[in-house]
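>>> Below are the sequence and a predicted model for it; my questions follow.
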Amino acid sequence: MPNVLVSDELSPRAVEIFRERGIDVDFKPGLKPDELKKIIGQYDGLAIRSSTKVTKELLEHALALKVIGRAGIGVDNVDVPAASSRGVVVMNTPFGNSITTAEHAIAMLFALARDIPQANQSTRAGKWEKSRFMGVELYGKVLGVIGAGNIGSIVADRALGLKMKVVAYDPFLGEERARDLGVEKVELDELLTRADFITLHVPLTDQTRNVLSAANLAKTKKGVRIINCARGGLIDEVALKAAIESGHVAGAALDVFTVEPAKENALFALEQVICTPHLGASTNEAQENVALQVAEQMSDFLLHGAVTNALNMPSLSAEDAPKLKPYLKLAEQLGAFVGQIMEPGLKRIEIRYAGQVASLNLRPLTAVVLKGLLGTQVESVNMVNAPILAKERGIDIVETRVEESIDYQTEITVQVTTERGTRTAVGTLFAERPRVVGIDGVPTEAELTPHMLLVSNQDKPGFIGAFGRMLGDAGVNIAGFHNGRSGPGGVAHCLVSVDERVDDGLLRKVAQLPNVVSVRALRF
């Protein structure tokens, strides 16, 4: 009989579901890390919320573990790469608490506009300070929504009901989807300059970290108010404190912080800041929903091998899995590659399968391309929800199959069309190892590694030497160097594997080299 450990507080009904399905379950919330290490080795499954930290060290003790189920969206507390390397499936419940989180953002919006927590505290202290708490109306104000996915779109809908004007920034938001939502699609800089209130609804990635940096906060309208019920790290907290103290930012309502549990934070001393302890998903309804979902998903996996809402494993039959495994990795890497180089305003994704791959089951491959592409900007994307997320954003998906002979025995092409043009990547397999063999029509061959730089430039003498020297002077070790060009003096693409992430300062310096068109830091 499979057995599961529930190490965080879950609904009692979730425990009942495990037992009804024939799963032996131990309910032990509140275990300390050392206590968890001692017993984790005996369990097939681990059901958690946000308190349990599933680290690489813990996983080294989890010798029998097959699946981790996170009741909720975020998996910041799970080392997903470490779990993947040990063959442990990581599942979440991406839609169970969307309404609850969106409602909390709206509650914070009201509280921030009318100083409700501060007025409550003052009144209960025996004061009557009507003139001190002069609020602002929401009617007619501009709400800037950064991230128009599942939660962000719900927030926008509620704000429109309050007769606010909603502007939205999302790299994957198309004009048609924006019209359906009733919002105005804008670039980030325009949102910053126009919004009276800004609310964040994006995951924490390399692209979104400190999206409200000191520089971006300086672009905002004087008197702006900011709400964050998404992820800590999206706002530079030091810069936000300075902006509030200077009077440029009128206030902030924060449910999440860079370091959690946030028992100390410099923002706590500011009366203009409203704080809650990561309550976005904390309603009875949401906790019940995600608990029941995770119990059902884990039971189905442990008893029947069914995979639902997995972040690191595709939904495949036992027959297809061995044949598709190398193609799945290639498809995901190509999607992630294009997702990191494309411009905002995604409208269309075209995937072309040619050669041997064209004879296989393409549905999971297309889902993995979408997972890799959307995962660069959207939280908790997996094979199950990637097509749904693309549809929600009004993105057209075109899949073609060509079985005639080509330059390679197998070939996958991913092309995206945005409001600013198209970007294309072509990949193949060499001895079942994925390789990129073309970028925007330019033959460029490279194996994708965890940290890479893509530099597009005009093919002129001296560039490669200057580029290499700049990386060397910065102490960046080049693990692999791959260059392709359209022809003498034409467009060239340089893909460089490096040992660690390159900082933004160095990227700016590379961008200033003569003949450089663009520079991108890539992660795989």
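Thanks, I have the structure now.
>>> Could you use CA atoms for every contact and neighbour count after this?
Noted.
>>> Let me know whether residue 306 touches residue 300 as I believe.
Yes - the pair residue 306 and residue 300 passes the contact test of CA atoms under 8 Å, sitting 5.5 Å apart.
>>> overlap in contacts of these two?
With contacts taken as CA atoms under 8 Å, 6 or more residues apart in numbering, residue 306 and residue 300 have no neighbour in common.
>>> From residue 145, how far out is the residue nearest to residue 521 when sequence neighbours are not counted?
Nearest non-adjacent residue to residue 521, counting by CA to CA, 6 or more residues apart in numbering: residue 453, 4.7 Å away. Note on residue 453: its distance to residue 145, by CA to CA, to the nearest Å, is 30 Å.
>>> Comparison target, given below:
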Amino acid sequence: MAPRVLVSDELSETAVQIFRDRGIEVDFQPQLGKDKDKLLEIIGNYDGLAIRSATKVTPKLIEAADRLKVVGRAGIGVDNVDIPAASRRGIIVMNTPFGNSITTAEHAIALMFAVARQIPAADQSTQAGKWEKSRFMGVEITGKTLGVIGAGNIGSIVCARANGLKMNVLAYDPFLSEARAKEMGVTKVELDQLFAQADFITLHVPLTDKTRNIISADALKKVKPGVRIINCARGGLVDEAALAEAIKAGHVAGAGFDVFEVEPAKESPLFGLPNVVCTPHLGASTNEAQENVALQVAEQMSDYLLKGAVSNAINMPSITAEEAPRLKPFIRLADVLGSFVGQVTDSAIKEIEILYDGSTAAMNTKALTSALLAGLIRPQVSDVNMVSAPIMVKEKGIILSEAKRDKSGVFDGYIKLTVTTDNQTRSVAGTVFSDGKPRFIQIKGINLDADVGQHMIYITNTDVPGLVGFIGTTVGNAGVNIANFQLGRSIQGGDAIALLYVDGDISQDLIKALEAHPQIRQVKPLAFNVE
């Protein structure tokens, strides 16, 4: 059955047609996002939801979305989507961070010019029949110092444009390397240095606990007198009341704001102040940007629903369309390894260690880890998946560590999982052969080579004569056929394991019959999804 996508906000017809051309059934209801009751009523019928800003994806809506696998936001901001609630339900949330980058950067530059030359006020005065030439004395951009807070996607474009305007560009970004700063033609500085030297400051960071009020009342005491401040990123990055006081005091010469702490902004401390230019969140409002983000979200959602490719997801590692087919059998392997340990572990998990050896170390290990954690948790939480599993592990306070190393054995690459509980440590390793099927290659440090089947029996025992015959006879007497029987031991007469791949369901009576042997310490029925 073809996936179904609901478009509940305004998207272009071209974007809607992308879904159709890719074989996805699309329901285009661009006004539905404003009717939360109707949306709640029908959301359970869809695998995907494409939105802009009008649709509010609340916990209540997510709870009703039984089939929903992906929410795609045509735009960069996902303030209207409850990310934690979506993640717990295993719903991928995507945005389109690059579709409006140029448009937003250009708007920041436009506001900088508007503030530097007082263009809006001069326009209003002139059209009112005044000729106040001496009133509107501006400043040149050339040769001035621009301080860019956040040198990521949009910030880097602003830096490039500012270089073209012959400005001296300072950049503050904790993630910006010296090499990258040199490549961009900017000087990497600390925040206080930027405040002290910049003639213009422009912000291009997300709103987080760390960036909220990054330009605060205290910060404004450190800025260069006569500075002009531009914000086209997010409301809340600047303390608007403190900035208004700094403008009234003459310490700050002007400001250009496209975003506000409360939107729609019906009022603000900045409104009505001299040389303050305000626009109603127009950063992404160009025909090109609106079309770009719509097309991008349609492509991204289609790739995920049809191929399993994940791009620009807020709560899931990216998996490109090119790597998805190659990665798929190893995601399956990771899930199997996690599921094995999850099914044989009865006590609370304290620590998880994952080793990627050889070729697996060069793969998308974030995606592999997510799959492994999903398999590990699934025996306790049946509806967990690659999105929700990492969150559950974190919420439980489990220590998670990963390691990568070059090829160390006979296999081109393998994954090893070690789990520590209050009582014991368990480990399992596996690989994928050329047939694309997962294989167990080590359990409890004991080497073996075992297929993965839908129904399996895992036995730990002491290595003694006659035990193999007992197991075979007992399973046969229960009317269960053995498809594959793999054995392994540490040393002669020491710890041993048996892994049986059987054709039918495993009854409790069979488990009890096997446990009756004095040298068998543990018997665990296992079930794996082999699709």
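Alright, I've got the coordinates. Predicted, not measured: the structure shown is a model, and the values here were computed from it.
>>> Need the residues that contact stretch 20-32 of the second structure.
Contacts of stretch 20-32 of the second structure (CA under 8 Å, 6+ apart): 2-11, 16, 19, 38-39, 55, 302.
>>> Could you identify the buried members of those residues?
Neighbour counting with 16 or more other CA atoms under 10 Å marks 3-11, 16, 19, 39, 55, 302 as buried within those.
>>> Figure out the helix or strand that the counterpart of residue 181 of the second structure in the first structure lives in.
Residue pairing (TM-score structural alignment): residue 181 of the second structure is matched to residue 178 of the first structure. Using DSSP states H and E, residue 178 of the first structure falls within helix 175-181.
>>> what about that helix, how far off from the second structure?
Here the mean offset of helix 175-181 of the first structure against the second structure after fitting is 1.2 Å, by mean CA distance after the TM-score superposition for the first structure.
>>> Now do residue 160 of the second structure: how many residues are near it, please.
For residue 160 of the second structure, the count of nearby residues is 16 (other CA atoms under 10 Å).
>>> That one in helix, strand or coil?
Of the three states, residue 160 of the second structure takes helix under DSSP: H, G, I helix; E, B strand; the rest coil.
>>> Aligned counterpart of it in the first structure, please.
Using TM-score structural alignment, residue 160 of the second structure pairs with residue 157 in the first structure.
>>> mind checking how far the residue nearest to residue 30 of the second structure when sequence neighbours are not counted is from residue 34 of the second structure?
In space, residue 30 of the second structure comes closest to residue 9 once its chain neighbours are excluded; the distance is 4.1 Å by CA to CA, 6+ apart. Counting by CA to CA, the gap from residue 9 of the second structure to residue 34 of the second structure is 8 Å.
>>> same thing with residue 205 of the second structure?
In terms of CA to CA, residue 205 of the second structure sits 29 Å off from residue 34 of the second structure.
>>> wait, residue 422 of the second structure sits on residue 349?
Yes - using CA under 8 Å, residue 422 of the second structure is in contact with residue 349, at 7.4 Å.
>>> Those two: who's more crowded?
residue 349 (20 against 10).
>>> What's the match for the more buried one in the first structure?
So, by TM-score structural alignment, residue 349 of the second structure is left unmatched.
>>> so what sits against both of residue 9 and residue 34 of the second structure?
54-55.
>>> who's in contact with the closest residue to residue 153 of the first structure other than its chain neighbours?
Nearest-residue entry for residue 153 of the first structure: residue 181, 6.9 Å, with adjacent residues in sequence omitted and distances by CA to CA, 6+ apart. If a contact means CA under 8 Å, 6+ apart, then residue 181 of the first structure has 153, 156-157 as its contacts.
>>> Tell me the one of those nearest residue 215 of the first structure?
residue 156 (25.5 Å; CA to CA).
>>> gap between that closest one and residue 150 of the first structure?
Relative to residue 150 of the first structure, and taking CA to CA, residue 156 of the first structure is found at 10 Å.
>>> higher neighbour count, the two?
residue 156 (26 against 18).
>>> Now that the more buried one has come up, it's in contact with residue 164, right?
No - assessed by CA under 8 Å, residue 156 of the first structure is found out of contact with residue 164, at 9.0 Å.
>>> what sits against the corresponding residue of the first structure for residue 304 of the second structure?
Structural alignment (TM-score structural alignment) places residue 304 of the second structure against residue 301 in the first structure. Counting by CA under 8 Å, 6+ apart, residue 301 of the first structure makes contact with 67, 307.
>>> Is residue 301 of the first structure located within a strand, as I assumed?
No - read with three-state DSSP, residue 301 of the first structure is helix and lies in no strand.
>>> Return the distance of it relative to residue 322 of the first structure.
18 Å.
>>> related to what we said a few turns ago, would you mind measuring from the nearest residue to the match of residue 160 of the second structure once chain neighbours are set aside to residue 151 of the first structure?
Of all residues not flanking residue 157 of the first structure in the chain, residue 181 sits nearest, at 7.1 Å (CA to CA, 6+ apart). Using CA to CA, residue 181 of the first structure is found at 12 Å from residue 151 of the first structure.
>>> How are the helices of the stretch 251-400 of the second structure distributed by residue range?
Secondary structure of the stretch 251-400 of the second structure, counting by DSSP state H, counting those that start in this stretch: helices at 287-307, 324-344, 365-377, 388-395.
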